[in-house]
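Asks: When you get a sec, could you give me coordinates for this:
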Amino acid sequence: MLIYKIVPAPLWRAADAAGEFRGAPVDLADGYIHFSTGAQARETAAKHFRGQQDLLLVAVEGDDLGPALKWEPSRGGALFPHLYAPLPVSAARSVVPLPLGPDDSHLFPEDVA
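Replies: Just a heads-up that it's a prediction; the model follows:
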């Protein structure tokens, strides 16, 4: 199953240069990297990133992350994927821009559901 991380582009560029993504400030504070499923990604963007520009949507195959990926309850008791390890940038299946639409919500690729 593909899982998704919404990342400010400068953070991903730095991770790309380092070979791994250690997380955004919220991830570092919480002790794990927050991910969303395709079904959760739009709500995550609306709740935590509304109006923010220069974001990327990073897709990762969750099964490739091994036991460091935990599914834990979050919003409304829904299970969210959390990675308790750095993310190798080589694990990214795709990295695409997440542009803003006219109403300040993000425009997701059609295949993210």
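Asks: When you work out contacts or count neighbours from here on, use the C-alpha atoms and nothing else.
Replies: Noted.
Asks: pretty sure residue 35 is touching residue 23, no?
Replies: No: using Cα atoms under 8 Å as the test, residue 35 is too far from residue 23 to be in contact (10.5 Å).
Asks: one more to line up against the first:
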Amino acid sequence: MTLIYKILSRAEWEAAKAAGRFEGSAVDHQDGFIHLSAADQAQETAARYFKDQADLVLLGIEAEGLGEALKWEASRGGALFPHLYRPLLISEVLSEAALSLDADGVPRLGDHLA
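Replies: Got it, this is the predicted structure:
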């Protein structure tokens, strides 16, 4: 089982839970897919895109369960990142964790990554 991750605001997550699905954040809508990260990419994603943002949630998702809608595509520096080309169903989320910020304002993922 390969775990992949999504960082999003608590408000986005609560709205998704109420709807039964996550349609994506603003940048996801802009790019046409839901941005996800592998375990070895998630901390850098947090530092680059979520610095100084409080009240964040980290979702853990089984990559294999997403089927053909999940594509591994080149992104930062040519690294392959998981991109989901459909909404994420709440039932597909295996874990959720509230994130705190370190002294530099970067979300701490640490023990939440497998």
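Asks: Correct me if wrong: residue 79 of structure 1 contacts residue 72.
Replies: Yes: between residue 79 of structure 1 and residue 72 a contact is recorded at 4.9 Å, counting by Cα under 8 Å.
Asks: Of the two, give the one with the bigger neighbour count.
Replies: Applying other Cα atoms under 10 Å to residue 79 of structure 1 and residue 72 shows that residue 79 carries more neighbours, namely 15 against 11.
Asks: so how far is residue 82 of structure 1 from the closest residue to the more buried one other than its chain neighbours?
Replies: Nearest non-adjacent residue to residue 79 of structure 1, counting by Cα to Cα, 6 or more residues apart in numbering: residue 73, 4.3 Å away. Taking Cα to Cα, to the nearest Å as the measure, residue 73 of structure 1 falls 10 Å from residue 82 of structure 1.
Asks: Need the distance between the two termini of stretch 40-58 of structure 1.
Replies: End-to-end for stretch 40-58 of structure 1, by Cα to Cα: 14 Å.
Asks: rewinding a little: more crowded one of residue 73 and residue 82 of structure 1?
Replies: residue 82 (21 against 12).
Asks: element containing that one, please.
Replies: Taking DSSP states H and E as the definition, residue 82 of structure 1 sits inside strand 79-83.
Asks: can you tell me what part of structure 2 that strand aligns to?
Replies: Using TM-score structural alignment, strand 79-83 of structure 1 lines up with residues 80-84 of structure 2.
Asks: I would like the residues contacting the matching stretch, please.
Replies: Stretch 80-84 of structure 2 is contacted by residues 4, 33-38, 66, 69-75 when judged by Cα atoms under 8 Å, 6 or more residues apart in numbering.
Asks: give me the element residue 7 of structure 1 is part of.
Replies: Using DSSP H and E, residue 7 of structure 1 falls in strand 2-8.
Asks: Quick one: list the elements packing against whichever helix or strand comes after that strand.
Replies: Following strand 2-8 of structure 1 in sequence order, the next helix or strand is helix 9-18 (DSSP H and E). For helix 9-18 of structure 1, the packing partners by 3 or more Cα pairs under 8 Å, 6 or more residues apart in numbering; DSSP states H and E come out as strand 55-61.
Asks: So what's the gap between the very next helix or strand once past the strand it packs on and the chain middle?
Replies: For strand 55-61 of structure 1, the following helix or strand on the C-terminal side (DSSP H and E) is strand 69-73. Centre-to-centre, strand 69-73 of structure 1 and its host chain are 14 Å apart (Cα atoms, centre = their mean, to the nearest Å).
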